[in-house]
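Chemist: what's the 3D shape of this:
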Amino acid sequence: MYATFPDLRYASVFITGGGSGIGASLTEGFLAQGAKVAFVQRSDAAAFCEEMEQKHGHRPLFLPCDITDMTALKGAMDKAAETHGAITVLVNNAANDKRHATEDVDEAFWDWSQAINLKAYFFACQHVIAGMRANGGGSIVNFTSISYMMGNAGYAAYTTANSGINGMTRSLAREFGPDRIRVNAIAPGWVLTQKQKDMWVTPEGLAAHIDRQCLKDELAPEDMVDPVLFLASKASKAMTGQSLVVDGGVVVTG
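Modeler: Model prediction:
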């Protein structure tokens, strides 16, 4: 069950990585509001779209796309706008936190990591501005992570991009605020997607992380939905340039 935001009904929403993990929960969350949702990802999402149509009565628009290909990403955004109307909510969610040792990183890996974790975010934001401006405003939500706040080792290229997302978010919020375009970030903690469970979660590592949380519950993809809906909706109309931490209380700021 999600909070209801009436202004999101019929909103044109575009989500990167919207067919699996956190992104799938976001797609469903927006569909439950009655929004028109388009999403991109590389892997096939036909079965997921069928499930969503049966459950919510309307089907998300799935556009196969590698977001490191900027031409393809912009083309998918154009197709979404043609189908659903100008995009008024952009959620930059897709990312890859592949572990790596700093001394093993070469230029090709660095460029790939920045392309998927930062470059695609910037150009998706850039591409959506004109439509949002013409529509009288919009909301952009950029997924970052608490990883860089914690100074985590083991994926320095990824945490570099995370930090960059925050800087980009603040600058775009300042630049496009006069157009009533809001730009915020959301910084999840360790959300236990199936990918995380398959690749990174160990009983010892998870126990140590939960011990650092103020709230001792594991985080699930669904826990990110209400915060994103809030940032997308007029309920947060006076918020921009902010990073909303949703991590169970690992990083406490003030």
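Chemist: could you use CA atoms for every contact and neighbour count after this?
Modeler: OK.
Chemist: all helices in this structure, in order from the N-terminus.
Modeler: Using DSSP state H, the helices of the chain run over residues 21-32, 46-56, 70-84, 107-114, 120-135, 147-150, 156-176, 194-199, 203-212, 225-232.
Chemist: ranking the ones you listed by burial, who's on top?
Modeler: Greatest average neighbour count among the helices of the chain goes to helix 21-32 (a mean of 24), per mean count of other Cα atoms under 10 Å.
Chemist: now for that helix, which elements pack on it?
Modeler: strand 12-16, strand 36-41, helix 46-56, helix 225-232 (3 or more Cα pairs under 8 Å, 6 or more residues apart in numbering; DSSP states H and E).
Chemist: follow-up on the earlier one: can I get the helices of the chain in CSV with distance to A187?
Modeler: Shown next, in CSV, are the helices of the chain (distance: least, Cα to Cα, whole Å):
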stretch, distance to A187
helix 21-32, 12
helix 46-56, 25
helix 70-84, 23
helix 107-114, 18
helix 120-135, 15
helix 147-150, 9
helix 156-176, 9
helix 194-199, 16
helix 203-212, 16
helix 225-232, 10
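Chemist: and for comparison, fold this next one:
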Amino acid sequence: MTIHPELIAKVEVATARYPSLVGKSVLITGGGSGIGASLVEHFVGQGCKVGFIELNGAVAAAHAEAVEKTTGTRPYYEVADLRDIDALRTAITRLADRTGPFHVLVNNAGNDDRMPIEDVTPQYWDERQATNLRHQFFAAQAVLPGMAAAGGGAIINMGSISWMKGAAGLIFYTTAKSAVMGMTKSLAREVGERNIRVNSIAPGWVLTERQVVRAKAIYQGKFREYLESQCLKEHLLPPDIARMALFLAADDSRLVTGQTFIVDGGVI
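Modeler: Here you go, the predicted model:
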């Protein structure tokens, strides 16, 4: 992923090593680009067997090749539309056949497109919930038996601070992302006796390539204004979210569950 140099100076930070992740099977949804692409690279870099699901086959193939060049290990992937739960289940089964039962699930996939409130139809509302919420539950449901049989594991759901800020223009998205926090807490309670931990991450504005392009077209240079709202005056990048996910997946967080971790540079 390329971040425009005039917007941010990319700082390389050494990633902690987690011995407990070596050899673990990890499933990541939406793993071909943005935060998901960084998640795939970081988990592969920890010695994990990674499978990811991506909507765009060309994007998935390109990222798998890029990760192999960087790490020496090629992640597995399946192409599926996560709004189609049968397709999601099939993709998970196929990936598990290659990696073994999943020890870690990162429910990353989502989309924060905007629409004026007057233009939202019931069909669009339902489609946005399917895009940003529903598949998280059914992915978790699909991996639970194998995860429990393997002795436990970790589920990490991707939320957002957008609902905490009451962001306008995407109420269907903020509704779904606020529900992620509730789902996380209830799921943690239900599966704790199976030694499965469930947490969520609520990122701030992360500068993926998609966000940079859209911000130039729509927000007309509001990067500096947003940065001023942060306590830490540096834009978030996908690796900042991936590093939190690594910690939540590793045994270092073995008694951490039912929690939401805000990674936003200090906006909320």
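Chemist: residue contacts, whatever residue of the second structure lines up with N184 of the first structure?
Modeler: Taking TM-score structural alignment, the alignment pairs N184 of the first structure with N199 from the second structure. Counting by Cα atoms under 8 Å, 6 or more residues apart in numbering, N199 of the second structure touches 154-157, 184-185, 188, 248, 256-261.
Chemist: state which strand of the second structure is the longest.
Modeler: strand 196-203 (DSSP state E).
Chemist: can you count the residues close to the closest residue to K234 of the first structure other than its chain neighbours?
Modeler: Excluding the flanking residues, the one nearest K234 of the first structure by Cα to Cα, 6 or more residues apart in numbering is D7, at 6.8 Å. Neighbour count of D7 of the first structure, defined by other Cα atoms under 10 Å: 14.
Chemist: and D7 of the first structure, how far from A134 of the first structure?
Modeler: Remark: distance between D7 of the first structure and A134 of the first structure (Cα to Cα, to the nearest Å) = 18 Å.
Chemist: which position in the first structure pairs with E68 of the second structure?
Modeler: In the first structure, E68 of the second structure lines up with E53, judged by TM-score structural alignment.
Chemist: how about the nearest residue to its match, chain neighbours excluded?
Modeler: E53 of the first structure sits nearest to R59 (Cα to Cα, 6+ apart), 4.4 Å away.
Chemist: list the contacts of the one you found.
Modeler: With Cα under 8 Å, 6+ apart, R59 of the first structure has these contacts: C49, E50, M52, E53.
Chemist: got JSON lines for those residues, with distance to C214 of the first structure too?
Modeler: Converted to JSON lines, the contacts of R59 of the first structure look like this (distance: Cα to Cα, whole Å):
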{"residue": "C49", "distance to C214 of the first structure": "36"}
{"residue": "E50", "distance to C214 of the first structure": "38"}
{"residue": "M52", "distance to C214 of the first structure": "34"}
{"residue": "E53", "distance to C214 of the first structure": "38"}
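Chemist: what's the counterpart of I92 of the second structure in the first structure?
Modeler: For I92 of the second structure, the residue aligned by TM-score structural alignment is M77.
Chemist: any idea how far A11 of the first structure is from that match?
Modeler: As judged by Cα to Cα, M77 of the first structure and A11 of the first structure stand 15 Å apart.
Chemist: likewise A115 of the first structure?
Modeler: For A115 of the first structure, the distance to A11 of the first structure equals 28 Å [Cα to Cα].
Chemist: the more surrounded of the two?
Modeler: Counted by other Cα under 10 Å, A115 of the first structure and A11 do not tie: A11 has more neighbours, with 24 against 19.
Chemist: which residue in the second structure lines up with that one?
Modeler: Match for A11 of the first structure (TM-score structural alignment): K24.
Chemist: excluding chain neighbours, what is closest to that match?
Modeler: C48 (5.0 Å).
Chemist: contacts only, for the spatially most central residue of the first structure.
Modeler: The first structure has N93 as the residue nearest its centroid, 2.2 Å off, counting by Cα atoms, centre = their mean. Counting by Cα under 8 Å, 6+ apart, N93 of the first structure touches I15, T16, G17, G18, I22, G23, N142, F143.
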